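**Student:** any chance you could fold what I've pasted below:
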Amino acid sequence: MTRYRQPGVVLRDHTFTVPLDHDDPGGERIELYAREVAATGREDDDLPWLLYLEGGPGCAARRFVGRQAWLGRALREFRVLLLDQRGTGRSTPANRQTLPLRGGPRAQAAYLAHFRADAIVRDCELIRRRLTGGAPWTVLGQSYGGFCATHYLSTAPEGLRTVLITGGLPSLTASADDVYRAAYPRMRRKTEAHYARYPQDAERVRRIAEHLAGHRTVLPDGHILTIEAFQSLGALLGTGDGSHQLHYLLENAFLPGPGGPVLADAFLEAVRGTLSFAAAPLYAVIHEPIYARGQGPTAWAAERVRAEFPAFDATASLAAGRPPLLTGETIHPWHFTTDPALRPLREAAELLAGREDWPPLYDPARLAANEVPVAAAVYHDDLYVDTAHSLATARAIRGLRTWVTDEYEHDGVRASGPKVLDRLLALARDEV
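**Tutor:** From the prediction side, this is the model:
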């Protein structure tokens, strides 16, 4: 197998063939891609494996260059595997271009039902047996990767040496409705904190929303920029520098035009790049099913629950002269009409939203008897994963140690360099 190099690291590409449906091992198979990373000079050493599970759902493993972020710390003692989870990156793709090959919306929805954490963990177990000779490995799960790691602890703890979770301890009991009832107040706090940090942005957001209310705005790729889509830029507020990124995005929104102010092309292009799901359509399509536990359909929970929080009604805010509140990490039916990358998947998404028979993902009894060392970073007032839900789960997993911090936002494992990973390894090893 060919090796290639970047500064300080040696890389190898791996492909694995796994069943689409692990309960039908003789049926259709799909391909998974993973990138192996070892420190230069240690590529032939007998090192323990660390598997990295990216956030999402539906996001490929991060493409690091050299020893960026946490990777340098990991390479001091591990051989790292960066897995493109099924449907993402260089693994067999699932998007508007490939899913029509499955057939109509019902066939597409049936296919996409195999892309949750349960299938991902069974993929990991097949890969582990092939790579490690059966030895357990350490798993680092960021965000949704932590959801997958929690499922791993529930179903295949024998494959795990240690589990490290960053911003990704899921509720074991909350429904999708419960998740969003907890989320909207956080979105409001994050928006108000942004307006307090950058008071000028409150007026900018109000002006942009007012403009969108009076002008149908279609971006060059066909993306329709509605007020609700504009509000979803609040997803930026969940990362360490996201408030600053949002401020810079908003500051040059308008240019003078022949008929009055117009939204600048540069602004619209930045918005398109932020809002488009072209690179990660699975994020939208299976976002709510990751919370489904076999207790009825998710039925567009974020959209239904939003109606319980009238402060997010942009029209009412504008009528009162207030800037609209921003939202974050919520998926709505209108995403499948405004975003050209999602429009062809609208009917399949509707079928997934109406599905009732999702199997449960977590086993509370098994987690209560856990024997695998587990450490989790819980970010105080995390925009994406509710802190109270995470702490309740931490108490439910035997032996889990938490580090609760407001030093970082949801992307702390990347933003901190080696610090978050170093702290979690020390916690898992009872060194602190």
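**Student:** CA only for contacts and neighbour counts going forward, please
**Tutor:** Will do.
**Student:** what segments of the stretch 301-432 of the chain are strands?
**Tutor:** Applying DSSP state E, counting those that start in this stretch to the stretch 301-432 of the chain gives strands spanning 374-379, 401-405.
**Student:** what does the last one contact?
**Tutor:** With CA atoms under 8 Å, 6 or more residues apart in numbering as the test, strand 401-405 has contacts from Val374, Ala375, Ala376, Ala377, Val378, Tyr379, His380, Ala394, Leu424, Leu427, Ala428.
**Student:** how much space separates Gly72 from Glu407?
**Tutor:** Distance of Gly72 to Glu407, given as CA to CA, to the nearest Å: 21 Å.
**Student:** revised request: answer the last question for Arg206.
**Tutor:** Using CA to CA, Arg206 is found at 30 Å from Glu407.
**Student:** and what of Ala61?
**Tutor:** Counting by CA to CA, the separation of Ala61 from Glu407 is 25 Å.
**Student:** those two: which is more packed in?
**Tutor:** More neighbours surround Ala61 than the other of Ala61 and Glu407, with 22 against 10 (other CA atoms under 10 Å).
**Student:** now the other sequence, so there's something to compare against:
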Amino acid sequence: MVYLQGGPGFGSPVPQDFALTNTVLDRGYQMLYLDSRGTGMSSPVTASTLAMLGDEYRQADYLKLFRADSIVKDLEAVRKTLTADFPSHLKRWSIVGHDFGGFCVLTYLSFYPEGLLEAFTLGGLPPISRTPDQVYAATYKKVMDRNRVYYMKYPEDIEAIQNLCFHIKSKSGLPLPSGGVLTVRGLLTLGRHFGIYGGLDFVHDLILRAKSDLARFQFITRPTLTALERAVSIDDNVIYAILQEATYCQRVASNWSADRVGCSLKEYQWLKGSPKSASVIREGPLFFSGEMIYPFLFETFPELEKLAIVADLIAKFPDWPNLYNEWQLAQNTVALYAATYVDDMYVDYELAQGTVKLVNNCRQLITNTLFPNALYSQPGEVLKLLFELRDDSID
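**Tutor:** Modelled structure (predicted):
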């Protein structure tokens, strides 16, 4: 069995520290973890490694080769190499994809189904026939729902966040320990954590620490700034920053879709620029964004700043090849077992159901009691249910 990590742009976990490993080994599988191209130990992509290629146009062309279609080509090459001497009935393998890894699973099923014995996804059924704008229109709704839950749980944070934003605005941004600047808009990207188990509490803890600092010292201390930086910075994951919207592109440019869609919503007018006055900050609860990438991130974080032109070239590229073959998926014969989370903030549930209708031989585990990071936060429960679905013991 091969594990495909979420992302895009994240390497595989350390096998011995990952709950999936023992579960799979106990079921008689051999387990293979691969760092997909550009991640982990697979020639990691950074501003420095990209600069070795030449100008921004060469760098952008290189990054176009890091989507799911290229990843599954790599997987097929590895499979064929590893099984070259195997008898024909043992040449196929099983795959399991988490989040973006599930997107790769559907790409694999589209173009190389002959290499697969069975497939599993955990929160990773991609919106196959949707444009980036349609995807973000749906996910913003879920993000706003999570904001309302957050402020219902922590109503005192309405004022605390307003005060913190006012402080950041008054200082024209806060210098971060590793470089870059924490702006009001940067702070409000903390909402990307709202979709995981414990995410609301994680953000609240950061706000509480900042609130305490301001009350005692009238500034934010270095330990708190470090914690905030770790929570908002994506400097170590440039593939995630540059190619996230491209994961939804087929024959269309994203044109900074999340930014455009967000700017059309009254809750996200802060995307248009830093608040002009304190009264704007005080108008009501400030809504956090979710798993969205914005152009301003390439102005405030040092690693991303070096890649701003590259990111813009990628955002405006219109000729992305198809990632899925709907005709092939409609006649799919490889068993697909999908764990689908009703309250998924990252992969919209309704859009995922649209995909299920397009894929033959797909069985779902649908739950509203687990979050998208269940493989990490509650692995025993989600894996038990997923394998029961495979073993046909749920009914």
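**Student:** now the TM-score, please.
**Tutor:** The TM-score (TM-score structural alignment, normalised by the length of the second structure) is 0.92; 381 aligned residues with a CA RMSD of 1.8 Å.
**Student:** now render the strands of the stretch 301-432 of the first structure as a markdown table, adding distance to Val65 of the first structure and mean neighbour count.
**Tutor:** Formatted as a markdown table, the strands of the stretch 301-432 of the first structure follow (distance: least, CA to CA, whole Å; neighbours: other CA atoms under 10 Å):
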| stretch | distance to Val65 of the first structure | mean neighbour count |
| --- | --- | --- |
| strand 374-379 | 25 | 28 |
| strand 401-405 | 28 | 17 |
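**Student:** wouldn't Phe16 of the first structure be in contact with Tyr33 here?
**Tutor:** Yes: between Phe16 of the first structure and Tyr33 there is a contact at 6.5 Å, judged by CA atoms under 8 Å.
**Student:** quick one, which of these two is more surrounded?
**Tutor:** Shown here are Phe16 of the first structure and Tyr33; by other CA under 10 Å, Tyr33 has more neighbours (22 against 15).
**Student:** host element of that one?
**Tutor:** In the assignment (DSSP states H and E), Tyr33 of the first structure maps to strand 29-39.
**Student:** other SSEs contacting that strand?
**Tutor:** With contacts taken as 3 or more CA pairs under 8 Å, 6 or more residues apart in numbering; DSSP states H and E, strand 29-39 of the first structure sits against strand 9-19, helix 71-75, strand 79-84.
**Student:** got the strands of the stretch 301-432 of the first structure as TSV, with distance to Ala193 of the first structure columns?
**Tutor:** Formatted as TSV, the strands of the stretch 301-432 of the first structure follow (distance: least, CA to CA, whole Å):
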stretch	distance to Ala193 of the first structure
strand 374-379	16
strand 401-405	18
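**Student:** so for Leu51 of the first structure, which of those strands sits nearest?
**Tutor:** Smallest distance to Leu51 of the first structure across the strands of the stretch 301-432 of the first structure (CA to CA): 14.4 Å, for strand 374-379.
**Student:** tell me, the strand holding Tyr33 of the first structure lands on which residues of the second structure?
**Tutor:** Alignment of strand 29-39 of the first structure against the second structure: no match, by TM-score structural alignment.
**Student:** need the longest helix for the first structure.
**Tutor:** helix 176-197 (DSSP state H).
**Student:** name the residues that touch that helix?
**Tutor:** Counting by CA under 8 Å, 6+ apart, 201-202, 234, 237-238, 243, 288, 291-292, 298, 301-302, 305-306, 309, 325-328, 381-386 sit against helix 176-197 of the first structure.
**Student:** which of the residues you listed are buried?
**Tutor:** The neighbour-count criterion (16 or more other CA atoms under 10 Å) marks 201-202, 234, 237-238, 243, 288, 291-292, 298, 301-302, 305-306, 325-328, 381-386 among those as buried.
**Student:** quick one: map Glu251 of the first structure onto the second structure.
**Tutor:** By TM-score structural alignment, Glu251 of the first structure lines up with Leu208.
**Student:** contact partners for that match?
**Tutor:** Residues in contact with Leu208 of the second structure (CA under 8 Å, 6+ apart) are Ala160.
**Student:** how close does it sit to Ile158 of the second structure?
**Tutor:** Distance, Leu208 of the second structure to Ile158 of the second structure, using CA to CA: 12 Å.
**Student:** for Leu187 of the second structure, same thing?
**Tutor:** 14 Å.
**Student:** ranges for the helices of the stretch 101-250 of the second structure?
**Tutor:** According to DSSP state H, counting those that start in this stretch, the stretch 101-250 of the second structure carries its helices in the segments 132-153, 157-170, 184-187, 199-217, 222-232, 238-243.
**Student:** want to throw those helices into CSV with distance to Ala47 of the second structure?
**Tutor:** Below are the helices of the stretch 101-250 of the second structure laid out as CSV (distance: least, CA to CA, whole Å):
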stretch, distance to Ala47 of the second structure
helix 132-153, 26
helix 157-170, 28
helix 184-187, 20
helix 199-217, 29
helix 222-232, 18
helix 238-243, 8
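**Student:** quick one: which of these is nearest Leu4 of the second structure?
**Tutor:** Of all the helices of the stretch 101-250 of the second structure, it is helix 238-243 that lies closest to Leu4 of the second structure, at 15.0 Å by CA to CA.
**Student:** give the aligned range of the closest one in the first structure.
**Tutor:** Using TM-score structural alignment, helix 238-243 of the second structure lines up with residues 281-286 of the first structure.
**Student:** could you do stretch 253-264 of the second structure as well?
**Tutor:** Stretch 253-264 of the second structure maps onto residues 297-308 of the first structure, going by TM-score structural alignment.
**Student:** again with stretch 300-316 of the second structure
**Tutor:** By TM-score structural alignment, stretch 300-316 of the second structure lines up with residues 338-354 in the first structure.
**Student:** about what we covered before: Glu56 of the second structure: which of the helices of the stretch 101-250 of the second structure is closest?
**Tutor:** Nearest of these (CA to CA): helix 238-243, 12.9 Å.
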